[in-house]
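**Q** Below: sequence and its predicted model.
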Amino acid sequence: MKKVGLYFGTFNPIHIGHLIIANHMAEFSDLDEVWFVITPQSPFKVKKSLLDNHHRLRMVEEAIEDNYPKLKASTIEFNLPQPNYTVDTLVHLGEKYGDKYHFSLMMGEDNLKSFHKWKNYEVILEHHDVYVYPRISEGEVNHQFLNHPKVHRVAAPIVEISSTFIRKNHKLGKNIKPLLPPRVWTYLDEMNFYR
């Protein structure tokens, strides 16, 4: 059974930091694949800066198409009722693919700090592993997760690039091209996004 790490995010846009982390997890942990789970636009809080689902999916597909056989794009959350919670997505994935894949969560250390506030986090930990990559952040991780047998720290590179930084600076006319996979830059530029 393949072990799949689920990398949740809006990927608005996907950038080289996302690829570095996902590829590192696929190559240097016991995960076989990493799936980018693209978080859909919530009908309850429409954000102007968030591109439509199909555009963000297209950019993820463009980013991984040629060089990343262990990375996949997932639209699993596009068809789930909103608002959606991670535990619900995991249940849905288990029902759909449970005979082929074992799913684990991937999250930055900053998210681990608030993990105890997630809906049914105990259920998640009962059935799934959590792979944590480092982030530069303030504050302590909740002690209950420090030595938890289902929480695995992976010594991935610390990448301080954000989609917010890319959008903001692209709008200001800065050259953000080196922060994006080439095909993502081409698509973003052709579609005139984030101007």
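**A** Looks like it came in fine.

**Q** make it CA atoms for all contacts and neighbour counts henceforth
**A** Fine.

**Q** any idea how far L90 is from G5?
**A** Separation of L90 from G5 (C-alpha to C-alpha, to the nearest Å): 11 Å.

**Q** Give me the more crowded residue out of these two.
**A** Using other C-alpha atoms under 10 Å as the criterion, L90 and G5 rank with G5 on top: 29 against 20.

**Q** The more buried one and E27 touch, don't they?
**A** No: using C-alpha atoms under 8 Å, G5 makes no contact with E27, being 11.5 Å away.

**Q** shared neighbours of L90 and G5, which are they?
**A** F103 (C-alpha atoms under 8 Å, 6 or more residues apart in numbering).

**Q** ok so A22 is a strand residue?
**A** No: going by DSSP: H, G, I helix; E, B strand; the rest coil, the assignment for A22 is helix, not a strand.

**Q** Contact partners for it?
**A** 7, 34, 71.

**Q** redo that, cut-off 10 Å
**A** Counting by C-alpha atoms under 10 Å, 6 or more residues apart in numbering, A22 makes contact with 5-7, 16, 33-36, 68, 70-72, 106, 133, 156.

**Q** Next up, a structure to set beside the first:
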Amino acid sequence: MTPKLLFFDIDGTLLDYTGKMPASAKEALRQARLTGHRLVICSGRSGHQLSDWMFTDFDGIINCTGARVIFKQNVIYEHFVPWEDVRRAREVLEAANGVLVAQTEECTILSQESSILGEEPVILMAEDIAPSETVQMDKTKLLSFVTRLGSANSHTAILARTMGSPALVGVDIDQKYEGKLAIVDGYEGKFIVDPDREALTAYTEKTAG
């Protein structure tokens, strides 16, 4: 068999909704490598959104939606948006009350703070949240967010970590939770609705500590 270059997306392809790679995917990759194929990740993620294993377990990475190509841990191609184009895009978006999201190899940059939330700090529940909606949320009004869909390594979850906002994805939520007191534990992956006094006391002490 003639060796080929095999390209793989990350979220929802190599990784499941929990952000983990299934054993079946690991075995398929192992078999492909034994056959002599080259394994390449193809992703829209920027450099700071990639994990170390992606560089060591794969022959190459095409990231930034094709703006950078890495093969055998060497950058063989890169082309980024010229600053003048970024400036013009920012002017157009801000004139339309929009927000420019610029991803570099080191970080994600917002052109301005914007919000789709109300006046009071809340835990936002939704079926799913688009990255474009995530970046428009006022961090002072967003306690955390919980979604039914998505994965721990989805673009929205990555943006939430960049913003420093606790987030839970893949949670069985119900509309009846609206308006109720709740606790979001991002470390343990817990979403506690109508917590009892004992839970409130424990988490209050945990937060204070």
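**A** Looks like it arrived, so ask away. Because the structure is a prediction, the values reported are computed rather than measured.

**Q** Please work out the TM-score for the two chains.
**A** After superposition, the two chains reach a TM-score (TM-score structural alignment, normalised by the length of structure 1) of 0.29; 86 aligned residues with a C-alpha RMSD of 5.0 Å.

**Q** returning to that earlier point: so for G5 and E27 of structure 1, which residues contact both of them?
**A** 33-34.

**Q** how about the strands of structure 1, start to end?
**A** 2-9, 33-38, 71-74, 101-108, 130-133, 151-153 (DSSP state E).

**Q** what about the nearest residue to P182 of structure 1 once chain neighbours are set aside, how many residues close to it?
**A** Distances taken as C-alpha to C-alpha, 6 or more residues apart in numbering put A63 closest to P182 of structure 1, at 7.7 Å, once the chain neighbours are dropped. Neighbour count for A63 of structure 1, taken as other C-alpha under 10 Å: 24.

**Q** Compute the distance between A63 of structure 1 and R183 of structure 1, please.
**A** For A63 of structure 1 relative to R183 of structure 1 (C-alpha to C-alpha), the value is 6 Å.

**Q** K2 of structure 1 too?
**A** Taken as C-alpha to C-alpha, the span from K2 of structure 1 to R183 of structure 1 is 29 Å.

**Q** The two: which is more packed in?
**A** R183 (17 against 13).

**Q** unless I'm mixing things up, that one is touching I64, no?
**A** Yes: look at R183 of structure 1 against I64 with C-alpha atoms under 10 Å: they come within range, at 9.3 Å.

**Q** Could you pull out the buried residues of the helix or strand harbouring Q31 of structure 2?
**A** Element membership of Q31 of structure 2 [criterion: DSSP states H and E] is helix 23-34. Neighbour-count burial for helix 23-34 of structure 2, counted by 16 or more other C-alpha atoms under 10 Å, picks out 29, 32-33.

**Q** That helix packs against which elements?
**A** strand 5-8, strand 38-42 (3 or more C-alpha pairs under 10 Å, 6 or more residues apart in numbering; DSSP states H and E).

**Q** Most tightly packed of these?
**A** Ranked by mean neighbour count, the helices and strands packed on helix 23-34 of structure 2 are led by strand 38-42 with a mean of 20 (mean count of other C-alpha atoms under 10 Å).

**Q** among the contacts of A22 of structure 1, which ones are buried?
**A** 5-7, 16, 33-36, 70-72, 106, 133, 156.

**Q** what's near enough to touch the residue lying closest to I64 of structure 1 once chain neighbours are set aside?
**A** Nearest-residue entry for I64 of structure 1: L71, 6.6 Å, with adjacent residues in sequence omitted and distances by C-alpha to C-alpha, 6+ apart. By C-alpha under 10 Å, 6+ apart, L71 of structure 1 lies in contact with 4-5, 19, 22-23, 25-26, 32-36, 60-61, 63-65.

**Q** Quick check: the gap between L71 of structure 1 and F165 of structure 1.
**A** Distance from L71 of structure 1 to F165 of structure 1, by C-alpha to C-alpha: 24 Å.

**Q** residues contacting W83 of structure 2?
**A** Taking C-alpha under 10 Å, 6+ apart, one finds A89 in contact with W83 of structure 2.

**Q** and with 7 Å instead?
**A** Going by C-alpha atoms under 7 Å, 6 or more residues apart in numbering, W83 of structure 2 touches no other residue.

**Q** and if you look at T56 of structure 2?
**A** Counted by C-alpha under 7 Å, 6+ apart, T56 of structure 2 has zero contacts.

**Q** how much space between it and T201 of structure 2?
**A** 44 Å.

**Q** next one: L142 of structure 2
**A** 22 Å.

**Q** Since that was my last question, I'll sign off now.
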